[in-house]
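**Student:** The following comprises the amino acid sequence and a computationally predicted model.
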Amino acid sequence: MVYIGIDPGAKGSMCVIGNGKVLFKDFDLKDYSSTLKAFLDTDELMVAIEKVHAMPGQGVSSSFSFGQRLGELEGMLTALQIPYELVAPKDWQKACGIPAKSDKKGIASVIQKLYPTAELYGNKGGLRDGRSDALGLAHFIRLKYGR
């Protein structure tokens, strides 16, 4: 089975867990589409997208862009007939054992322990945006539907 997690943020990422490997695609809808199409012949494929919403203090323009990206992803998955579900951050984080109110570094620390070889950091040691969340979502969907 192949499990895919998608963080739809502006600097989001897609993570694919399958065949004992972890693969990342940083945000690019065209690249996401070709990656998803590559798995269409897979008998069992499940996708989790982080359930996002506007946050207080977030600008109108950025809220609109965020919602638009989510809609584009849902439309792409629907058109490709790929099953998916929207998962609230608190749900996937709890399933991964991430303490409540953890920041990005805390989340990455827990995810790195679950997947020690995952490339969550860049060449200069900085955390790569969206990768921890995408891998956490893929792990959640793997726990939920895996054998």
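**Tutor:** Yep, it's here.
**Student:** C-alpha from now on. contacts and neighbour counts both.
**Tutor:** Will do.
**Student:** can you give me the helices in this structure?
**Tutor:** 29-38, 60-79, 89-95, 104-114, 131-145 (DSSP state H).
**Student:** out of these, deepest packed?
**Tutor:** Highest mean neighbour count among these (mean count of other CA atoms under 10 Å): helix 131-145, with a mean of 25.
**Student:** would you turn the helices of the chain into TSV with distance to residue 47?
**Tutor:** Shown next, in TSV, are these (distance: least, CA to CA, whole Å):
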stretch	distance to residue 47
helix 29-38	10
helix 60-79	9
helix 89-95	13
helix 104-114	18
helix 131-145	7
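**Student:** Among those, which comes closest to residue 22?
**Tutor:** Residue 22 sits nearest to helix 131-145 of all the helices of the chain, at 8.2 Å, using CA to CA.
**Student:** contacts for the closest one?
**Tutor:** With CA atoms under 8 Å, 6 or more residues apart in numbering as the test, helix 131-145 has contacts from 3-7, 12-17, 24, 26, 46-50, 87, 92-93, 95-96, 104, 107-108, 111, 120.
**Student:** The same query, at a cut-off of 6 Å, please.
**Tutor:** 3, 4, 5, 6, 7, 13, 14, 15, 48, 92, 108, 120 (CA atoms under 6 Å, 6 or more residues apart in numbering).
**Student:** Please compare the first structure with the one that follows:
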Amino acid sequence: MADILILNGPNLNLLGQREPHLYGSDTLVDVEASCRAMDLATLEFRQSNHEGQLVDWIQEARGARDGIVINPGAYSHTSIAILDALNAYQGPVVEVHISNIHKREAFRHHSYVSGRADAVIAGLGVEGYRAALRWLATRLA
């Protein structure tokens, strides 16, 4: 069974409370439970509001995890450091956005992370996490 790291960036700890018209009512705990219920891989979920912490976790995944699912939140549009860490990671990476970033403010239309991601899922709501896991499980099989 594949070993997958699921990373969540800033403000995703407020999922279910923050802007439910954009992000829905499911919490990050709900997302984790629904992903674990799929039983497709060994999963580790982490969330941080701190860029450096996300970089550290990506670096730790080198040689230790088969794949990464990352919702970098606002760091998608600003973080070359996260991009560089992902570029040093050898496995497949799926970038997930709950909302469709291309229908939002212009500054959200560009993601540095997309330059490294093997797949990008945007606008499926929290279903995007499950779609990412299905894709990774197939790719890693």
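**Tutor:** That came through, no problem. The shown structure was predicted, so the numbers you read here are calculated from the model rather than taken from an experiment.
**Student:** What's the TM-score once they're superposed?
**Tutor:** The TM-score (TM-score structural alignment, normalised by the length of structure 2) is 0.43; 91 aligned residues with a CA RMSD of 3.9 Å.
**Student:** rewinding a little: would you turn the contacts of helix 131-145 of structure 1 into JSON lines with distance to residue 133 of structure 1?
**Tutor:** As requested, the contacts of helix 131-145 of structure 1 are arranged in JSON lines below (distance: CA to CA, whole Å):
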{"residue": "3", "distance to residue 133 of structure 1": "14"}
{"residue": "4", "distance to residue 133 of structure 1": "11"}
{"residue": "5", "distance to residue 133 of structure 1": "8"}
{"residue": "6", "distance to residue 133 of structure 1": "8"}
{"residue": "7", "distance to residue 133 of structure 1": "6"}
{"residue": "13", "distance to residue 133 of structure 1": "8"}
{"residue": "14", "distance to residue 133 of structure 1": "9"}
{"residue": "15", "distance to residue 133 of structure 1": "9"}
{"residue": "48", "distance to residue 133 of structure 1": "11"}
{"residue": "92", "distance to residue 133 of structure 1": "9"}
{"residue": "108", "distance to residue 133 of structure 1": "8"}
{"residue": "120", "distance to residue 133 of structure 1": "10"}
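**Student:** Out of the residues you listed, name the ones that lie in strands.
**Tutor:** 3, 4, 5, 6, 7, 13, 14, 15, 48 (DSSP state E).
**Student:** Export those residues to CSV and append columns for distance to residue 74 of structure 1 and neighbour count.
**Tutor:** What follows is these, written out as CSV (distance: CA to CA, whole Å; neighbours: other CA atoms under 10 Å):
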residue, distance to residue 74 of structure 1, neighbour count
3, 16, 24
4, 13, 28
5, 13, 31
6, 11, 31
7, 12, 27
13, 15, 24
14, 14, 30
15, 16, 28
48, 11, 27
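**Student:** Let me know the closest of these to residue 31 of structure 1.
**Tutor:** Within those, the smallest distance to residue 31 of structure 1 is 9.8 Å, found for residue 14 (CA to CA).
**Student:** Correct me if wrong: the closest one contacts residue 3.
**Tutor:** No: assessed by CA atoms under 6 Å, residue 14 of structure 1 is found out of contact with residue 3, at 10.5 Å.
**Student:** Touching the helix or strand encompassing residue 58 of structure 2 from outside, list them.
**Tutor:** Residue 58 of structure 2 belongs to helix 51-61 when assigned by DSSP states H and E. Helix 51-61 of structure 2 has contacts (CA under 6 Å, 6+ apart) with 82, 85.
**Student:** can you pull the buried residues of that helix?
**Tutor:** Of the residues in helix 51-61 of structure 2, 54, 55, 57, 58, 59, 61 count as buried by neighbour count, 16 or more other CA atoms under 10 Å.
**Student:** Give me the packing partners of the following helix or strand past that helix, helices and strands only.
**Tutor:** Next in sequence after helix 51-61 of structure 2, counting helices and strands by DSSP H and E, comes strand 67-71. Applying 3 or more CA pairs under 6 Å, 6 or more residues apart in numbering; DSSP states H and E, we find strand 67-71 of structure 2 packed against strand 2-8, strand 93-97.
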